[in-house]
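In: sharing a sequence plus its predicted fold:
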Amino acid sequence: MTEHVARVGRTRPARYAVGMFGTSIPINLIKGSMILFYVDLLGLDVRLYGMVMVGYAVIDAVDNPVLGFLSDRTRTRWGRRRPWLLAGAPLLAVSMVAFFAPPATLDGAGLVIWFTVFAVLCEAFDSLLNANYGALLPELFPRERERAVANSLRQGFQLIALVISLAVTPVLTTRVFGTEHTTEGFTTTAILYAVLACTVIVYMAVGVREDPHPVAEVRPRLLETARVIVTNPRFWQIGLTSACYLSAMGLVLTGVQLYVRYSLGLPVAHALYLQGVVILASVGFLAVWTRVVRAKGAPYVWRASFVVLAVSFVPLFAAGGLVTAALAGLVVGIGYAGMLASNDLVIARVLDEDAAVHGQHREGIFLAAFGFFGRLGGIVTGAALASLAIFFGYQSGDVPGSQPDLAWRVYVCAYPCLLATVGALAAFAIDVPENRRTADPTAGDPTPGDSAPGDAARGSLA
């Protein structure tokens, strides 16, 4: 084990963590701007959009486990994960540019088909990247103390990507490269982000030093692995609870620009300030929450930050202007930072337990299976959008209805508050497993919740 830790240590945490910057920019640009781009600017009916998003979510949920399983079974001299990362980066980049560059002559069914095809392709290649990138975290950093640091660094890079892909994007698309009511700025911005993201992902992938030991293991079998996963109660408990957090933030991400336009009555570019406050608060408190994780363990932070996140949406709903919305966004950022610092670590404990009990490293398919719950957040998004047409008459930018201001308050604040509250209640009811990754006896004292050497021999997942 000492040899294993020494070998894995050759991958610097920062080199691994910067990959999160590259994987986050494309998907956040897509999710953060797709409603504004296709519904509000191009006039796609919100009901058709919602139907596509439901199908998108189902495909996304199905292909994740398949991609994770293929990654776990990959055996090459370059490792299991790196070949997929190097192939997926340019494919996602090209698909994202096409997504934001529909031919000007498209409308009606043609526009729906273009939107559907490239939304699904972007989703598939994003899933490919994240199934492999996420699987490296527990492998490269087996102890929770070092894992917390690596996770904190990568989440920090994700927040930097959020600043660029969310807060800066409205300025680039509406002022630098385009205008408030045209689409050209999105195409240019997508090209810029595609080059940046692809470069960063390739840089990360070539610098990763994967553990060679899992390559020598017997390839996992699909049916056996599926049985282990679906019969593990913690998979369902933690997966569904995490989905509450991911779905809540997904609604905020996809609706914040229209919340600024309709609920606050401000230009879309002002989303920069609101998003900036949330992200800066997240950056600042990520370090604080990480220290708490190292002192009290990931489950403690997971539960506490769920509560903060749920409460934060109440003042955001009541905000009447940019200043009050920004103050509420500060609280959202604190709760979001806690989830960033802890959620992946809680999930990683389930992966650790599986490796310890069954003697196989199946991080790819396990993480992809967990991603099933988060990806189904697309169904939540589709249903939430459809409800705006039913309850408030909002169909598109051309037909906003009589209460678009209330519609987007409900979408960005009320629905996320409900989801986060359910998640908080579930988090306190769940028995999170200990960190069961085989410990290095020379690595120091375990963190709170870590198992002592030998504990991995006890218990069962099934």
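Out: Yes, it's here.

In: CA atoms for contacts and neighbours, from now on please.
Out: Fine.

In: and E224, how many residues sit next to it?
Out: 9 (other Cα atoms under 10 Å).

In: now R227
Out: 11.

In: same deal with N232?
Out: 16.

In: what do you get for the one 5 residues further on?
Out: Burial of Q237 is recorded as 16 neighbouring residues (other Cα under 10 Å).

In: chain neighbours aside, what residue packs nearest to it?
Out: Here the nearest residue to Q237 in space, its sequence neighbours aside, is I430; by Cα to Cα, 6 or more residues apart in numbering that works out to 6.8 Å.

In: gap between that neighbour and F370?
Out: Going from I430 to F370 by Cα to Cα, to the nearest Å gives 16 Å.

In: ditto for L196
Out: For L196, the distance to F370 - Cα to Cα - is 28 Å.

In: next one: G359
Out: 20 Å.

In: between the two, who's got more neighbours?
Out: Neighbour count, other Cα under 10 Å: between G359 and F370, F370 has more, with 23 against 11.

In: hold the first one in mind and look at this next one:
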Amino acid sequence: MNNKFINSPVMFALGMFALMVPTQAFSSFYSYFYVEKLGLGVGLATLARTIYLIWDALNQPLFGYLSDRTRTRWGRRRPWIYASIPLFMATFVMVFAVPEGLTETSLFIWFLVALILFEGVSTILWVNYGALFPELFKGDRMRAKASAVQQGFQIVALLIGAALTPLLFGAMGFGRMALVYAFVFALFMCLCVLFIRENADAAKDEPLPLLEAFRETFKNKQFWIFNIANSFAQTVNGLLGSMIPFYAKYVLGLPESQVSLLLASVFVPVIPLVAVWFWVIRKFGSTMGWRISLAVYALSVLPLGFASSLGTGIAAGAIAGFGLAGFLVTPAVLSGQIIDRDFEATGRRREGMYTAVGGFITRSSGLLSALAFWIVGMMFGYVSGENPGPDPAGTFRVLISAVPFCLLIISVVISMFFRAGRGSEEKPL
């Protein structure tokens, strides 16, 4: 095995690629599949997300704590990732391989069970993969570089998961599409973990007891400010991905075959723009770079509310992609700094706990997205694909532009209360 690939940013980023291809396909099309295609009511879909969030609130910190306490010859995180790979494949396929002829109640139960199982396994993977980042990459400069590489792979995955998915399910159906993505995930996730070597010293210290670990995490004010601000921005990511199929149909009047072009307009420009945001972080520092990215993201979603054709939709999507690129790159550096400062204060490495609790806060954006869909849907009379109401175009103009703008303004305001700790984090890299 070539040592230059061990713990390299490129090999680590393969894990992001592996996770994001099916995750993006899920987040972009599960609402469209269940609500528009299968006829599940928006209210029931929102209820399922709410029940899941309660489950997620319990399992995220628990899995993070268990990961921090794991001691094996293969490391703390790798055994969890390997064990979760086949489970992730099976549950992802379950989400989209829905039996025919289900009543709405049966469909709701299937969706709820599939959601809980899939998101539970996803939690284990994201917690353990995310916890490796601050351990493998030290210092702001290295983290900024690794984050840029990682986000480059993520954006390619976003493009595949978003733009290629309509072509796949159009050609082979949702179930077979899920099967293809499940095997793509397994291949690249195994490659990533094969080239990871965890730091043995990080596991030598006895971890904090459960209650003390929770207490230390929950009293970290800057950690909460950072993640709550990100949760509002993450909601926008989810809305952009999941609402574009509806937006294309009802606002732009596009056939399903052209949804890929619209999704590509958002994600393709992000790939070269990662380098721009890497320069912003180096120029202004990680904290200011993060705030700038949130503000730019807010402005970038406004043109989507005024598009009326494929051409104007593509132009508006490309502008939104610029804002999206900044939010994808900037948070990783600050997250690593927060974990480093916790280590300085407690003498314990707790990447798993911080990644898990931070993941729960940001993943709660799924509920915000579902609530936004439900509330705006009620305002405009949209219920499902079988009952779209009198003004479905207005519904999805608001959901893809006005709501994201308001959420990102909230995110910008919250970010102003974040104070970086002492050291180089306020300085340009």
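Out: Thanks, I have the structure now. What you are looking at is a predicted structure, and each value in this text was computed from that prediction instead of being measured.

In: mind checking the TM-score on these two?
Out: The TM-score (TM-score structural alignment, normalised by the length of the second structure) is 0.96; 427 aligned residues with a Cα RMSD of 1.8 Å.

In: hang on, the earlier thing: the residue nearest to Q237 of the first structure - how many residues pack around it?
Out: 14.

In: can you find the partner of it in the second structure?
Out: Using TM-score structural alignment, the equivalent of I430 of the first structure in the second structure is F418.

In: confirm its match sits in a helix?
Out: No - counting by DSSP: H, G, I helix; E, B strand; the rest coil, F418 of the second structure is not found in a helix; it is coil.

In: tell me who's in contact with it.
Out: Applying Cα atoms under 8 Å, 6 or more residues apart in numbering to F418 of the second structure gives the contacts 222, 225-226.

In: for P212 of the first structure, same thing?
Out: Contacts of P212 of the first structure (Cα under 8 Å, 6+ apart): G79.

In: can you name the residues of the first structure that stretch 301-314 of the second structure overlays?
Out: By TM-score structural alignment, stretch 301-314 of the second structure lines up with residues 313-326 in the first structure.

In: contacts made by the matching stretch with the rest, please.
Out: 264, 273-274, 277-278, 328-329, 332, 409-410, 412-414, 416-417.

In: ends of it, how far apart?
Out: Stretch 313-326 of the first structure end-to-end distance (Cα to Cα) = 12 Å.

In: mind jotting down where the helices sit in the stretch 351-462 of the first structure?
Out: 363-375, 377-392, 404-409, 415-429 (DSSP state H, counting those that start in this stretch).

In: G55 of the first structure is nearest to which of those?
Out: Ranking the helices of the stretch 351-462 of the first structure by proximity to G55 of the first structure (Cα to Cα) places helix 377-392 first, at 8.1 Å.

In: post-alignment, that closest one versus the second structure, mean distance?
Out: Comparison of helix 377-392 of the first structure with the second structure after fitting gives an average deviation of 1.7 Å (mean Cα distance after the TM-score superposition for the first structure).

In: tilt between that helix and helix 415-429?
Out: On the basis of axes from the mean of the first three to the mean of the last three Cα atoms, to 10 degrees, helix 377-392 of the first structure is oriented at 130 degrees to helix 415-429.

In: out of the helices of the stretch 351-462 of the first structure, which one sits most buried?
Out: Among the helices of the stretch 351-462 of the first structure, helix 363-375 has the highest mean neighbour count (mean count of other Cα atoms under 10 Å), at a mean of 26.

In: what's it packed up against?
Out: Helices and strands touching helix 363-375 of the first structure, as assessed by 3 or more Cα pairs under 8 Å, 6 or more residues apart in numbering; DSSP states H and E, comprise helix 46-73, helix 108-140, helix 233-258, helix 322-358.

In: which part of the second structure matches it?
Out: The aligned range for helix 363-375 of the first structure is 351-363, by TM-score structural alignment.

In: now do that stretch: distance to the chain's middle.
Out: 12 Å (Cα atoms, centre = their mean, to the nearest Å).

In: what helix or strand is the closest residue to G317 of the second structure other than its chain neighbours on?
Out: Ranked by Cα to Cα, 6+ apart and with sequence neighbours excluded, the top spatial neighbour of G317 of the second structure is V266, at 4.5 Å. Taking DSSP states H and E as the definition, one finds V266 of the second structure inside helix 259-267.

In: which parts of that helix are buried?
Out: 259-267 (16 or more other Cα atoms under 10 Å).

In: and those residues as CSV, adding distance to S147 of the second structure?
Out: As requested, the buried residues of helix 259-267 of the second structure are exported to CSV (distance: Cα to Cα, whole Å):
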residue, distance to S147 of the second structure
V259, 29
S260, 27
L261, 27
L262, 26
L263, 23
A264, 22
S265, 23
V266, 20
F267, 17
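
In: which one of those is nearest Q151 of the second structure?
Out: Using Cα to Cα, the buried residues of helix 259-267 of the second structure come closest to Q151 of the second structure at F267, 11.7 Å.

In: count residues in the vicinity of A6 of the first structure, would you?
Out: Neighbours around A6 of the first structure, by other Cα under 10 Å: 10.
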